[in-house]
Every structure is written in C-alpha cells, then in structure tokens.
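Chemist: Sequence and predicted model, in that order:
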Amino acid sequence: MTYTQRYVALGDSFTEGVGDWDPASPNGVRGWADRVAEQLVLADGSWGYANLAIRGKKMRQILDEQVDAALALEPTLVTVYAGANDLLRPRVDIDLLMSGYDDGVGRLRAAGAAVVLFTGFDASGSAVFGKTRGRTAVYNEWVREIADRHEATIVDYWRLREFRDWGYWDVDRMHMSVAGHTLMAARVLEALKASHRIDLPELETRPALNRVGQLRADAQWAREYLTPWVGRRLRGVSSGDDLAPKYPALGRPHRASVSA
C-alpha cells in the first residue's frame, strides 16, 4: 500500500511504549506513539506508521541506528525523544550529546519531515531520579534551542504537571503506565493540532501509606526494579539488546489494523 502521509517514531522505551503492556502488540507494548498513529489513521486513512524505538537505547545509538532507517521511509512526520538514558549515566557531556542531536534533527527537517521533540520530565518527586534534575534542565534548554533552529514542535514534558501524579506511572516508577501513555498521546496530538477521540482515563485513588508501609513499598520496589536496573548498567547490557523495532516498515499499528 502507498501512504501519502508517513509517521515514523524514534527513540527508546518512552516511544517504544514500555509500561503500556499489551501482549497482542509487537514487543508486548502499545504506547503513546501507537495511540497517536491510531488516531491519525482514524481521521485519515492515508497515514502509514513505523516505530523504530527500542528500550534502553542511548542518544548515539538512536542517531546511528534509527535516523537513516527513518529517512529511508521518507517520513512526513517524525517524533523523537533521545538522551534520557544518557542523562542517567554517572558521567555525560551534555553539550556533545546535544550537538549530535541537533545534527540528527537537522537531517530530518532537511528531508522535509515535520519533527516533534520532547523536553525531559521533571523528576523532582523521585528520590532516585530527582538527582538528575539539573542535567535535565540543561538538556531541556538545548531541546528548545534545537526546536527553534529547525522549526520543530515541542511537547513540553517538563511542564506537563499532570504527570506528577503517580497514577500515570507504571509500578517500576520509571515508565509511564497505560494511563500515562494515553495522556501523552492526547498531548502529542494537541501539539500537532490534530483532532482525536482519546478518552482521558480517570485515575484510581491509591490508599495512603503510613511511614512503615511506605518504607516496605520502597524496599520492594528497590529489590524488584531498581537493583536489576542498576545491575544491567554495571554489566553494560540493556533490556532492549535482543529486541528489534516493533514496526520497522510502514503500515498500521496493531489495533488500527484490527479495527480497519
């Protein structure tokens, strides 16, 4: 099938859809990008969609492995979020990192694609990831400068205060939940000025924990999620090492194909 409009999503676990678990979808995840594509197809059947994002990828990997592959698909729209995994490393040269990002975004724009970028989330509410808040603020200023230079659209994750509610986060406290991905899809479509029929979820009220209960919950989280995450980084491995892109060629996301 020939698609006159072509949406290609690039990035890491955020764009792959980790946290929005769906065993019927490739790699077992759906995610906000699939949800955006579903709405685009619903409004206009000429849209094709590819998602090249893979969890755990760092900036250089995304630029080296995904940009050329995206350009080969002749995209009219690209969303890209890269660099979050770099900011979590013990050392990072943000200026060097973002210089490469600038080049990659420039290549996508020069090919005629509209580009959507994301600022990083304000993790000040996390005892662990809040320590990267200063780095993320510098990263965000770079993203805004790159967007200005290349006339890209920004989804300002830093300013989306709704995401401070833990109901929008998966149990691993690192990735958005189904509700979070649903909300993000709506915010991306709004940034694109595209119509959508996404019903925003009502969050379940979580029972308040006393101090002992919170300490137990934090200890369980550390055992089940934080320790394995740190261990992978110490070993130089990633949860995405054995994964391929979920939608490497233009087509329709699983749920749009089912409903078509």
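Modeler: Thanks, I have it.
Chemist: going forward, measure contacts between C-alpha atoms and count neighbours the same way
Modeler: OK.
Chemist: Just the strands from the stretch 151-260 of the chain, written as ranges.
Modeler: Ranges of strands in the stretch 151-260 of the chain, per DSSP state E, counting those that start in this stretch, are 153-155, 247-251.
Chemist: Dump the ones you listed into CSV; add mean neighbour count and distance to Q66 as well.
Modeler: Below are the strands of the stretch 151-260 of the chain laid out as CSV (neighbours: other CA atoms under 10 Å; distance: least, CA to CA, whole Å):
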stretch, mean neighbour count, distance to Q66
strand 153-155, 19, 20
strand 247-251, 19, 10
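Chemist: So for I198, which of the ones you listed sits nearest?
Modeler: strand 153-155 (17.3 Å; CA to CA).
Chemist: Take this one as well and set it beside the first:
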Amino acid sequence: MSAVPARTDPVRYVAIGDSFSEGVGDDGDVPFPGWAGRLASGLADHLSGPVSYANLAIRGRLLAGVLEGQLDAALALDPAPTLITFCGGGNDMLRPGYDVDVLLARLARAADAVAAQGVRLALLSPADPSARLPLGRLINARGDAWAEALTGFARDRGLPFVDVSRDRHLRRAEFWSDDRLHMNPLGHQRVADLALHEIASGPEAAVPSVPDAAPTSVSAELRYYRDHVVPWVRRRVTGRSSGDGRVASHGDWTLVAPAGRR
C-alpha cells in the first residue's frame, strides 16, 4: 500500500475515465458527487488540508479514448497533478472484439508516460453491473479477466489498485441506480471509501449496512427495458455515444477543503 503523503505536500488529484469516474448515477447531496469527487473530499478530510481536484472523465469513452485524450490533458494541467486515478475498459466489455492483451498494452504505455512525469498513478477495475443486466454472464467473465489483468499489472509496477469489480457488496442491487449500469450514491461512496484506503492508507471501508432491495415487478422490468435497454441498443446501432458533445465536469483545478472548512 502506498504511503500517505506528508500533510504539507500539495495534493493535486485528477480522475480520468468513463461514466464511472465521471460520477453518473450519483445524485446525492454532496459538494463533489461521484466516487472521484467523494474521494477528493475524503483525501482533504484524511490529510487535514485542501486538495486540488479535477475530473476529465466523460461517459461512453472506450479505454483508448481515455488514454489518448484525457491522459494528455491531465498531464498538461498547470500546476501538474500529483495523483491520477484511471478506470477504463468497462465500455470495451460491451463491444465485440474485446481483447484484454490489447487493453493492457495501451495501459502499459500510458503508465510509462505518467511515471516519466513523476506522477502517482492509481488503478481501479470497473464496477460490475452484470448481476442484473442482459448478457450478464458475458460481461461478468470479461470483467473478471480485466480485473485479474489489472491486479497483476498493478502488482508488477507497485501501483495502488482498487478492485471494485470483485467487491462482493457492490454486486447488490442496493448500490445501483435505476439504469442498472451506473451506481447510485451508496455505490459511489463505497468505491470512494475503498479507494481512500488503498491510495492514501485511509480507514478500511466499513461493511455496508443496507436493507435488501425489493424484488422488481413485471411492469417494472418492462419499464426498465423501454427506458434504458432500448435507448442503449439504439445508440449502438446508430454509432452514437452517450458522451457525444459532453465536456469534462471539472476541467481545471477546483479546491476541495476539509469538512470543517466547507
């Protein structure tokens, strides 16, 4: 586990990735939503000092788009970041031709570029929504393969790694939003707690105490397919992305103060 930065060291944290890192699904009443924003707040509280935060993640991005676009922008921030979190590959799992080795080779080149700039890189595996999705078994198998590859990659390079994909609590329906593809505020907070522990030696994430979700009715299932599955299929057929035309939520540094100073 990586050592906690000295309290006097500046922390400039930027997240890159897809909808997971952008924070889609988190409509909670927090100053910086999404697990990445919640992590920034957690870092400020844990280190008892302000944290500079940027988030360049955009929904719908494939891993190549994250590494070829957002990473360059992250490294070009002024002043330079001290910490980058990367989570990608979730959208790749939903495409034909999914190849872990190709993704890993791209990640290796990106990690080399980050290391050359003296910036800390932390990796997260994508959250696994497969328990309640069509083609869930295929997505789960691909997610496990990617998480296993990331585990070895992070170990070999000495990088912090948060294995969100295989966290048993996050497979429960209670942590997911209505679209079943993005986490709700409970899920995003769980990931932020796991990340704070792994990246900055924060407290170990507590076992969540959440009531079981009520079973869904036939009419609710039909609404789910109408409101979420059909539009997703339509975008795939027409070659569009949910992130088309979107810009980063926090494209430059924003100061995140500890809770006592907010």
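Modeler: Structure's in. What do you need? Here the structure is a predicted model, which is why all the values come from computation and not from measurement.
Chemist: picking up where we left off before, and N85 of the first structure, which of the strands of the stretch 151-260 of the first structure is closest to it?
Modeler: The nearest among the strands of the stretch 151-260 of the first structure, by CA to CA, is strand 153-155 at 18.5 Å.
Chemist: F20 of the second structure and G60 touch, don't they?
Modeler: No. Using CA atoms under 8 Å, F20 of the second structure is not in contact with G60, being 9.5 Å away.
Chemist: Relative to Y7 of the first structure, tell me which of the strands of the stretch 151-260 of the first structure wins on proximity.
Modeler: strand 247-251 (8.2 Å).
Chemist: circling back: okay, F20 and G60 of the second structure: which has more neighbours?
Modeler: F20 (26 against 20; other CA atoms under 10 Å).
Chemist: Once you drop chain neighbours, what's closest to that one?
Modeler: H182 (6.8 Å; CA to CA, 6 or more residues apart in numbering).
Chemist: cool, D122 of the first structure as well?
Modeler: That would be W158: by CA to CA, 6+ apart, it lies 5.0 Å from D122 of the first structure.
Chemist: same thing with L186 of the second structure?
Modeler: Counting by CA to CA, 6+ apart, the residue nearest L186 of the second structure is F175, at 5.4 Å.
Chemist: Report the contact partners of that neighbour.
Modeler: F175 of the second structure sits next to M183, N184, P185, L186, G187 when contact means CA atoms under 8 Å, 6 or more residues apart in numbering.
Chemist: Highest neighbour count among these?
Modeler: The most crowded member of the contacts of F175 of the second structure, judged by other CA under 10 Å, is M183 (30 neighbours).
Chemist: That residue and W176 touch, don't they?
Modeler: Yes. Counting by CA under 8 Å, M183 of the second structure does reach W176; the two are 4.1 Å apart.
Chemist: list residues touching both of those two?
Modeler: Joint contacts of M183 of the second structure and W176 (CA under 8 Å, 6+ apart) are G25.
Chemist: want to throw the strands of the stretch 151-260 of the first structure into JSON lines with distance to G236 of the first structure?
Modeler: Output for those, formatted as JSON lines (distance: least, CA to CA, whole Å):
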{"stretch": "strand 153-155", "distance to G236 of the first structure": "31"}
{"stretch": "strand 247-251", "distance to G236 of the first structure": "25"}
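Chemist: re the thing from before, just give me the match in the first structure for the residue nearest to L186 of the second structure.
Modeler: Here F175 of the second structure is matched to Y168 in the first structure, going by TM-score structural alignment.
Chemist: ditto for P160 of the second structure
Modeler: Using TM-score structural alignment as the criterion, P160 of the second structure maps onto T153 of the first structure.
Chemist: Could you report the distance from the residue nearest to that match when sequence neighbours are not counted to Y168 of the first structure?
Modeler: In this structure, T153 of the first structure finds its nearest non-sequential neighbour in V116, 4.6 Å apart by CA to CA, 6+ apart. Here V116 of the first structure is placed at a distance of 22 Å from Y168 of the first structure (CA to CA, to the nearest Å).
Chemist: mind listing the helices in the second structure by residue range?
Modeler: In the second structure, the helices defined using DSSP state H lie at 19-22, 34-47, 63-65, 71-75, 100-116, 136-157, 185-200, 218-224, 230-238.
Chemist: picking that back up, tell me how many other residues crowd the residue nearest to F20 of the second structure.
Modeler: 21.
Chemist: what's the spacing between it and L56 of the second structure?
Modeler: H182 of the second structure is 18 Å from L56 of the second structure, where distance means CA to CA.
Chemist: circling back to that earlier point, which ones are touching the residue nearest to D122 of the first structure?
Modeler: T119, G120, F121, D122.
Chemist: Ranking by neighbours, what's the top pick from those residues?
Modeler: G120 (24 neighbours).
Chemist: measure the equivalent of A220 of the second structure over in the first structure to R223 of the first structure for me?
Modeler: Matched by TM-score structural alignment, A220 of the second structure corresponds to A217 in the first structure. According to CA to CA, A217 of the first structure and R223 of the first structure sit 10 Å apart.
Chemist: likewise R164 of the first structure?
Modeler: 23 Å.
Chemist: repeat for W142 of the first structure
Modeler: Taking CA to CA, one finds W142 of the first structure at 35 Å from R223 of the first structure.
Chemist: Could you do R255 of the first structure as well?
Modeler: Going from R255 of the first structure to R223 of the first structure by CA to CA gives 34 Å.
Chemist: try R89 of the first structure
Modeler: Using CA to CA, R89 of the first structure is found at 20 Å from R223 of the first structure.
Chemist: Ok, E202 of the first structure next?
Modeler: From E202 of the first structure to R223 of the first structure the distance is 30 Å (CA to CA).
Chemist: Neighbour count: the two, which is higher?
Modeler: R223 (11 against 8).
Chemist: What separation do you get for that one and V230 of the first structure?
Modeler: 11 Å.
Chemist: The first structure: matching residues for stretch 191-199 of the second structure?
Modeler: Aligned using TM-score structural alignment, stretch 191-199 of the second structure spans residues 184-192 in the first structure.
Chemist: Measure how far the matching stretch is from the centre of its chain, please.
Modeler: 13 Å (CA atoms, centre = their mean, to the nearest Å).
Chemist: go on, stretch 194-214 of the second structure?
Modeler: Counting by CA atoms, centre = their mean, stretch 194-214 of the second structure comes out at 15 Å from the chain centroid.
Chemist: now do the same end-to-end measure for that stretch.
Modeler: Terminal-residue distance, stretch 194-214 of the second structure (CA to CA): 26 Å.
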